[in-house]
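Visitor: When you get a sec, could you give me coordinates for this:
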Amino acid sequence: MFIVVGVAVLLQLSSLITAEVEWGTFRPHSLIAVRATAPHSPFFGFAYHAADSLNIRHVTNDNQNAIASFSWSRHDGRTFGDQEIRDVGLNLLVKTSFLNHPTHKNACALRVAAEALDQSKPIKPISLVFYAVAAPEELDPRTNKVSKTDEGEWGSLGFEGLPYLSDEGLRDDVRIVGHANSIGGRYSILLKQPSLGSLSVTSFSEPTKTIHAGGASGSRSLIRSRADKPPDPPNFLSNFHVSSSVAQPQTAWAIEKILSKALVSRSLTTDGTKSLYVLDDSVKESSPGAFVQRILQPPFEIDASFVLHENRDEKTINAIEDDITGDNLTSHLENRRNVFDNKFEHVYQLNKKGLNEQEQVFAKAALSNVLGGIGFFYGSSLVKTGLDTNGLSHKNVVMLPPISLFTATPSRVVFPRGFLWDEGFHQLIVQSWDPALSQKCLLSWMKVGQDNGWIPREQVLGIEARERFPEHVRHLMVQDPAVANPPTILMPLYTLLSNGINLSTGDRVEDDNADDGERNLDLQKFTRSILSPSIRYYSWLKSTQSGHIPDSFRWRGRSDDISSPDGYPLTLASGLDDYPRALAPNSEETHVDLHSWMAWASWALSRMSLSAGDNTSATEFLTEHRKLKSKLIEIHGKAGETGDDHLDYLMCDHDGMDKVCHIGYPTILPLLLGLLDPGDKRVGAILHALQDPSLLRTRAGIRSLSKSDEWHRKGNDYWTGSVWMPFNYLALAALRKKYSIQDGPYRFQAEKLYNELRKAVLENAFNVYMQTGHLWENYSPDDDGHGKSGRQFTGWSALVLLIYADKFNLVIS
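Guide: I've put the predicted structure just below:
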């Protein structure tokens, strides 16, 4: 049994987060799904498979060899999205669309359409299964069982007004009704008869056999073995089929597992040589889930609508359903596409900047997949307690009380959950499009901070998140309150305020569907509310990650027990997991990247304090910033700075005795965060490392570890050479906004490097996207610059959009 411990309740943040439920594609790990921003929200969506197979496509990591790509081509984060799934295994192009009703809240629709990817190749009949689930997202942490007292939150659902069910199925539209306190009461979901996809008789008939018979003259005539017209398919193929979920509430999320058990094989031929999988047309009064199946021959199209009843009468509900299905849905979607395209050009001006059509499609997909990757999560974190002699947590595992988190996600496939240091970069992208949406995510993150300021670095919240967590890294699911992450979450908090965005309008256009509560938010009220938890978070970092000498810093969590395949210790807290550090972790280490982050964070908090009208804190943090900048050079750049070699001026880690210098992202971070004066010789040294192909320069951008380093591409070949977008974005920001425009001996060198690096980063990411249909977690530093690690990694890799648009958001000091 888990131990329950306390969690911070930040009332001032809660008051700023609107309690109004919103509907969206907030289950990013699902291919086609919708849920509300409420704990224990019902959710619904579609799964599909070849009708003669149980190879079900439901979540994004299903059948990865068969699904070549899936991508949002347009998604505005709030009201609508268009997605394409390229399923080469089934020769199927699946197009999905989501829409919130343009005028009625708590009403939305999903459309699924499909056609052959290659029209010259045959395509099997497809079983398209709609599912709806009402079940708990978290167990009672005291008992590890379903909480009976909360059952009304997720409620129940069932089929409305079904006639006697036979194995022929249902000819009419299918309606599911439910009730959930979490979303405001009674609701209905209507699945409409498909407008396309009527079964072709030839899809199910056996090939006609031809018999050759010799005539009297010896010639051969053709005699068909049966009638020219094949027999009609069985009646059950042209109807809906339904089934109630037989799962327990705590496992109802596992659609692909439950569905494979609910489908039964039914024969199409009298000799049983051909069969399909069909739902058994058995329902219960109430269950955790409902399935509705239709077997279709591509091309097909089908709509489903959701309406919360609230105070609406039946006539109003029917009118809303009619307005978001069929031709009306088509019209609404086309309108939202035009609005999206107009706003995209207004905000980023890529057409004006001369990007070609394919580059603009790529940039739209980068933005759309970040927005379409936003999720709402609810549940408990697992956390270690108790410290060993090295200050690492190790004793008990406790379960924190459940929390909600509204966040972007790094990857719908690999990391469909919240990551603290990734989110700092995600929100730079989100706020460039929709400042109020970014504000909601940032408020949500700051609310999950503990009383002492610690924010768990990885948010694995709820039953489903824990059950789907990859087995080979399951130890990373339990969070350690001694372990930090870079404070990048302060970047979008700072830029949101320092850009002077009025959150009532921001960069928004008139038809951007923010509610009145968002439009009336006061910027200074938000600033004051966010400042306290931000300072608490910084203070936690300063007190827990301090080094052995005053004003130095050391990443906790380094241990010989956590090592790379090559045996050297990992540093997961830094975010640069397998980047080489001192080979023997010790308490006298100091780390240049953490010191750089802290120096930058103190500057950001000074500016945030000014925005809040707190001049005293602003002065204190500015004083601290100047002190940490001075100490950065004193501690990490002192030794060897009398020679002529550029490398002598690079700042590196220390192991307590000597410099530990592995040239890479940590050594260039002082420049990337704007912490060095333009005339400092260290600027010239870093620029040299950035330009030199034997050190950090590649065709894809700046590599994470020098090509000359003994550990280059060793470890997990992760942060030991690969090219990562966030650090290339920071490098471009520093070059563009500081070192190429401020007077100094390296100004023109910085300008030249900016132009070359920008071109290399954008061209490589675009070319790889055109080849694969994906942005990737990182890119090869050698060869052809191909994508590596996680595919469909449209989190911080989508910073390519801001690079295209020349939006660097004042992220450097």
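Visitor: Could you use CA atoms for every contact and neighbour count after this?
Guide: OK.
Visitor: What is the neighbour count of Asn65?
Guide: Using other CA atoms under 10 Å, Asn65 has 11 other residues around it.
Visitor: What's the separation between the residue nearest to it when sequence neighbours are not counted and Arg294?
Guide: Closest residue to Asn65 apart from its sequence neighbours, by CA to CA, 6 or more residues apart in numbering: Gly89 at 7.8 Å. Gly89 sits 20 Å away from Arg294 when distances are taken as CA to CA, to the nearest Å.
Visitor: Settle it for me: which of the two has more neighbours?
Guide: Using other CA under 10 Å as the criterion, Gly89 and Arg294 rank with Arg294 on top: 27 against 13.
Visitor: how far does the host helix or strand of the more buried one sit from the chain's center?
Guide: Counting by DSSP states H and E, the element that carries Arg294 is strand 289-296. How far strand 289-296 lies from its chain's middle: 28 Å, per CA atoms, centre = their mean, to the nearest Å.
Visitor: The residue nearest to Asn65: what's it in contact with?
Guide: Listed by CA atoms under 8 Å, 6 or more residues apart in numbering, the contact set of Gly89 reads Asn65, Ala66, Ile67.
Visitor: count of neighbours near Leu757?
Guide: Leu757 has 25 nearby residues by other CA under 10 Å.
Visitor: just checking, it is part of a helix?
Guide: Yes - assessed with DSSP: H, G, I helix; E, B strand; the rest coil, Leu757 lies in a helix.
Visitor: From Pro693, how far out is the residue lying closest to it once chain neighbours are set aside?
Guide: Spatial nearest neighbour of Leu757, excluding adjacent residues (CA to CA, 6+ apart): Gly701 at 6.1 Å. Between Gly701 and Pro693 the computed distance is 10 Å (CA to CA).
Visitor: And for Ala612?
Guide: Separation of Ala612 from Pro693 (CA to CA): 45 Å.
Visitor: Please apply the same query to Glu518.
Guide: According to CA to CA, Glu518 and Pro693 sit 49 Å apart.
Visitor: Please identify which of those two sits among more neighbours.
Guide: Neighbours were counted for Glu518 and for Pro693 using other CA under 10 Å; Glu518 has more, 19 against 16.
Visitor: Spit out the contact partners of that one.
Guide: Residues in contact with Glu518 (CA under 8 Å, 6+ apart) are Thr18, Ala436, Leu503, Ser504.
Visitor: before we move on, which element is it in?
Guide: Per DSSP H and E, the secondary structure element for Glu518 is helix 516-519.
Visitor: Give the next helix or strand downstream of that helix.
Guide: The helix or strand immediately downstream of helix 516-519 is helix 523-544, counting by DSSP H and E.
Visitor: Please give the structure of this sequence too, so both can be compared:
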Amino acid sequence: MITLSRLLLFAALNAILGHSIALDLDDYSKANNQSLLWAPYRSNCYFGLRPRYVNDEPFVLGAMWFNSINAQGLAKVRHFVEQGDKLDKYGWIWYDPRIGGRETIRDSESNLQLNFTFVKSHSGENWAVQVEGDLIDKNKEAAHSIVIYMKQNGKEDSSCYLNQNDIFTKNRNELSFTGFSNELKGYTIKLADENSKFYKDAVPPLSPDCDPSKPTVLSMNIPDDQLWKAKDVFQSLLKDSIQAHVETNPQLSANLIPSALTIRNIHNFPPGNVQYIQQTFEGHFKFNIIFNKKGSKDQIAENSVDHLIVLAEGLVQQKFNKKFGIADNSLYRDFAQETFSNLLGGLSYFHGTHLVDRETAFDNENFDRIELLNSNEEGPLELFSMVPSRAFFPRGFYWDEGFHLLQLLDYDSDLVFEVLHSWFNLIDKDGWIPREVILGDEARSKVPEEFRVQNPNIANPPTLLLAFSEILSRAKTIQEEMLESHLQENYQYEELDSSFQGDKLNNNPELLISYAKEIYPKLLKHYEWFRNSQKGMLEEYMEVPSINSKVHMEEAYRWIGRTFTHCLPSGMDDYPRAIPPDIAELHVDALTWVGVMTRSMKQIASVIDLVEEIKRFATIEENIVENLKTLHWDDDQKLFCDITFNDDANTDEALRKFVCHEGYVSLLPFAVKLIPHTDVERLKHILDSMSNTTTLLSPYGIRSLSKTDEYYDTGEVYWRGPIWLNINYLCLDALEYYFLESPLKKSEGQNEELFLQARTLYKQLRQNIIDNVYKIWKKDGYVYEQYNHKNGKGSGVQHFTGWTALVVNMIGKLPEEL
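Guide: Here you go, the predicted structure:
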């Protein structure tokens, strides 16, 4: 608890520093917004660019490509990231949203090696994209059509525009455009090729307006909310054009196909705010797209793009090296940077309405799947978030995002704050945050219809508060260190500047603490919503003697929305639960996550010095820890288990039936550090469980479900055996907490064997995970959603650079030799 003397010291420090917190927050926000304004925030596209927090009239850019050497190329236009495209590889090899990055794509079917390199000016107002490509197989002919589309959004009666300028240069392969929006103001865009080899056949093109040997521009209008269909529009226009060609030239020869697959204004559209630019190449090509805001002091010159790229790559490498400390000669160095870059490459900005059903009532006794048929559009809302997978899950996931942020804490704490701030803004008047945030038609187009509608009865593991409490705890520690440094006259306050690199909160913790005070009422509402909405029926068990005398009545929970076969709200979809389901069942992981949430709220209250709230949360946390033992610990199996009501019981004690499935659910109270250090007996049983190769421990990580469980490797085999890195990471973190940094180290020698076992498991588990994920990446070029529990192969969604990127933290966090 903070003392009066320390409060006075903090007050004195603030007075000495002479800074207004409100002003600092404004300056912080301005600087952060500037450095994060532009980036490839349309991560569902192979390359898609838009500004953050510019919603009414944003400028939007996207890229497409296909091989137009034959007619089949039109059906294989690449635009949105799709697993079905079966590219050899795609992804960022270095990237930071504040600086820039390079995405490399290898598409053997199109015979194309393609790079997109994105960089920004120092102010963050201006940017450039360099597009470079070449044949993979020089012996195969190709006509690579690269299509860039750009749109200046804005209502028809607005002053927004995006127009092609007249060309006054002798270089026919240079295009320039002028645009304006009320939010972005005036800007120019230039596309310039650098000695690219355009496609040119020996025969003349079908018509002058579809000549593949030079850039082609088509201007038209597309409604703002339909731009995500840019590929469909492009293909439709080409089909109409081809049909017209065929009508006048029925015997279309093969060498004229690239000409036929060049876009033209077949319908005589008037110029509009969408510009399609198609360029077709037959060999190596390289061109730059340069955006400059009018009046900006650091506009990007055409001849400076290569230099900017070199500088940006150097900055990204330096930042990565500084934050993770992975040696340049490490076996894992390139793997780690690429994997982490792809986590950052999933950073997205969404804006639009979402579908919510607030009318459908949940029948707590019916465990059939609930149809959410009374949805309404709500919003518009906005979300700044990473995504688990650009191909398969390009949207915000509440339970995934906390793990994403834990990865970022040491790399860019300011970015963690920006994402958390965006998520917390979604808390509605009742305290609810959707488990999936799907904003607008572009995001909805990638989601199966049955999953698009959200319901405020359904929760998800509250990992966001886990991340927020961690960043606040660090801020408090830094603040106290600053106080000590100031008192010793060694402290210097760091001013905000334009070289914003993501560590301002570390140097100015009062900013974060001030925000915590501001957001606390909303977080409290969210906390209470979670506890109330997932409350379990403990009354059914009050006749059980071992429960009745010890239990805390308010702290029992279950996941609302569970069905006979799945418990989607828990995040572990098909992990086995009670069969048959029962209205009175209680879930150990639901109680555990409320414990995590309570501990986080206690830490937040501590940081902002709410003394009575600290006491209240501490009491609730203690009650939850005791209930974990009283309700959910099975002394026979030595596991934490779900419980259900036993209608066939012949004694009062037997009214509680343990539903034990050894695996991630049984390990969770340990993994999130809710077991007291003093509970050595239970810690030993859990350590034995994790170390057992006949049940949970595999050569590739800890299995999600024990090999001896009746449901192991059955059904969908999703959370019934495969290895997931998020839970393995938590287990490693907990091993370090309990046994490598534990106060128990100083206890009697009776625990020596226990610590030796823990250290051995830690080293073995960590190395097994790193080696396997690296081996699969080396072979396939990707990391995966999960890893096979029998052979270690990648399974589930390919290129799942959400929480699987936690492997980088495992590599970078090298403890001293154990």
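Visitor: Report the TM-score for the pair.
Guide: Here the TM-score for the pair of chains, by TM-score structural alignment, normalised by the length of structure 1, is 0.82; 719 aligned residues with a CA RMSD of 3.3 Å.
Visitor: picking that back up, the aligned residue in structure 2 for the residue nearest to Asn65 of structure 1 and Pro380 of structure 2, how far apart?
Guide: Aligned counterpart of Gly89 of structure 1 in structure 2: Glu109 (TM-score structural alignment). Distance, Glu109 of structure 2 to Pro380 of structure 2, by CA to CA: 40 Å.
Visitor: Which of the contacts of Gly89 of structure 1 are still contacts in structure 2?
Guide: On the basis of both residues aligned by TM-score structural alignment, their matches' CA atoms under 8 Å, what survives of the contacts of Gly89 of structure 1 in structure 2 is Ile67.
Visitor: can I get the contacts of Gly89 of structure 1 in JSON lines with secondary structure and distance to Ala319 of structure 1?
Guide: Formatted as JSON lines, the contacts of Gly89 of structure 1 follow (DSSP: H, G, I helix; E, B strand; the rest coil; distance: CA to CA, whole Å):
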{"residue": "Asn65", "secondary structure": "coil", "distance to Ala319 of structure 1": "42"}
{"residue": "Ala66", "secondary structure": "coil", "distance to Ala319 of structure 1": "40"}
{"residue": "Ile67", "secondary structure": "strand", "distance to Ala319 of structure 1": "37"}
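Visitor: What residue in structure 2 is paired with the residue nearest to Leu757 of structure 1?
Guide: Gly701 of structure 1 maps onto Gly701 in structure 2, with residues paired by TM-score structural alignment.
Visitor: Now do the contacts for its match.
Guide: Contacts of Gly701 of structure 2 (CA under 8 Å, 6+ apart): Ile723, Asn728, Leu765, Arg766, Asn768, Ile769.
Visitor: Can you tell me the SS state at Ser795 of structure 2?
Guide: Look at Ser795 of structure 2: counting by three-state DSSP, its state is strand.
Visitor: Could you tell me how many residues sit around it?
Guide: Per other CA under 10 Å, the neighbour tally for Ser795 of structure 2 reads 17.
Visitor: Surely it touches His789?
Guide: No - contact criterion CA atoms under 8 Å: Ser795 of structure 2 and His789 do not qualify, at 9.8 Å.
Visitor: Just the helices from the stretch 601-750 of structure 2, written as ranges.
Guide: Applying DSSP state H, counting those that start in this stretch to the stretch 601-750 of structure 2 gives helices spanning 611-632, 664-671, 680-691, 725-735.
Visitor: Which stretch of structure 1 lines up against the longest one?
Guide: Following TM-score structural alignment, the aligned partner range for helix 611-632 of structure 2 in structure 1 is 615-636.
Visitor: ok, how many other residues are close to Ser245 of structure 1?
Guide: Look at Ser245 of structure 1: counted by other CA under 10 Å, it has 26 neighbours.
Visitor: which residues touch Ala750 of structure 1?
Guide: With contacts defined as CA under 8 Å, 6+ apart, Ala750 of structure 1 is in contact with Leu687, Leu735, Tyr739, Ser740.
Visitor: what's the counterpart of it in structure 2?
Guide: Checking TM-score structural alignment: Ala750 of structure 1 goes with Ala758.
Visitor: From Thr693 of structure 2, how far out is that match?
Guide: According to CA to CA, Ala758 of structure 2 stands 14 Å off from Thr693 of structure 2.
Visitor: One more: Leu735 of structure 2?
Guide: 17 Å.
Visitor: same deal with Glu103 of structure 2?
Guide: The gap separating Glu103 of structure 2 from Thr693 of structure 2 is 40 Å, by CA to CA.
Visitor: Regarding stretch 271-285 of structure 2, how distant is the last residue from the first?
Guide: One end of stretch 271-285 of structure 2 sits 28 Å from the other (CA to CA).
Visitor: circling back: for the strand holding Arg294 of structure 1, which helices and strands make contact with it?
Guide: Helices and strands touching strand 289-296 of structure 1, by 3 or more CA pairs under 8 Å, 6 or more residues apart in numbering; DSSP states H and E, are strand 126-133, strand 156-159, strand 241-244.
Visitor: ok, now with 10 Å
Guide: strand 43-50, strand 126-133, strand 156-159, strand 174-180, strand 241-244, helix 255-262, strand 275-279 (3 or more CA pairs under 10 Å, 6 or more residues apart in numbering; DSSP states H and E).
Visitor: Adding mean neighbour count, write these out as JSON lines.
Guide: Shown next, in JSON lines, are these (neighbours: other CA atoms under 10 Å):
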{"stretch": "strand 43-50", "mean neighbour count": "22"}
{"stretch": "strand 126-133", "mean neighbour count": "24"}
{"stretch": "strand 156-159", "mean neighbour count": "24"}
{"stretch": "strand 174-180", "mean neighbour count": "21"}
{"stretch": "strand 241-244", "mean neighbour count": "25"}
{"stretch": "helix 255-262", "mean neighbour count": "17"}
{"stretch": "strand 275-279", "mean neighbour count": "22"}
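Visitor: okay if I get the ones you listed as a markdown table plus distance to Thr794 of structure 1?
Guide: Below are those laid out as a markdown table (distance: least, CA to CA, whole Å):
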| stretch | distance to Thr794 of structure 1 |
| --- | --- |
| strand 43-50 | 22 |
| strand 126-133 | 27 |
| strand 156-159 | 35 |
| strand 174-180 | 33 |
| strand 241-244 | 36 |
| helix 255-262 | 25 |
| strand 275-279 | 35 |
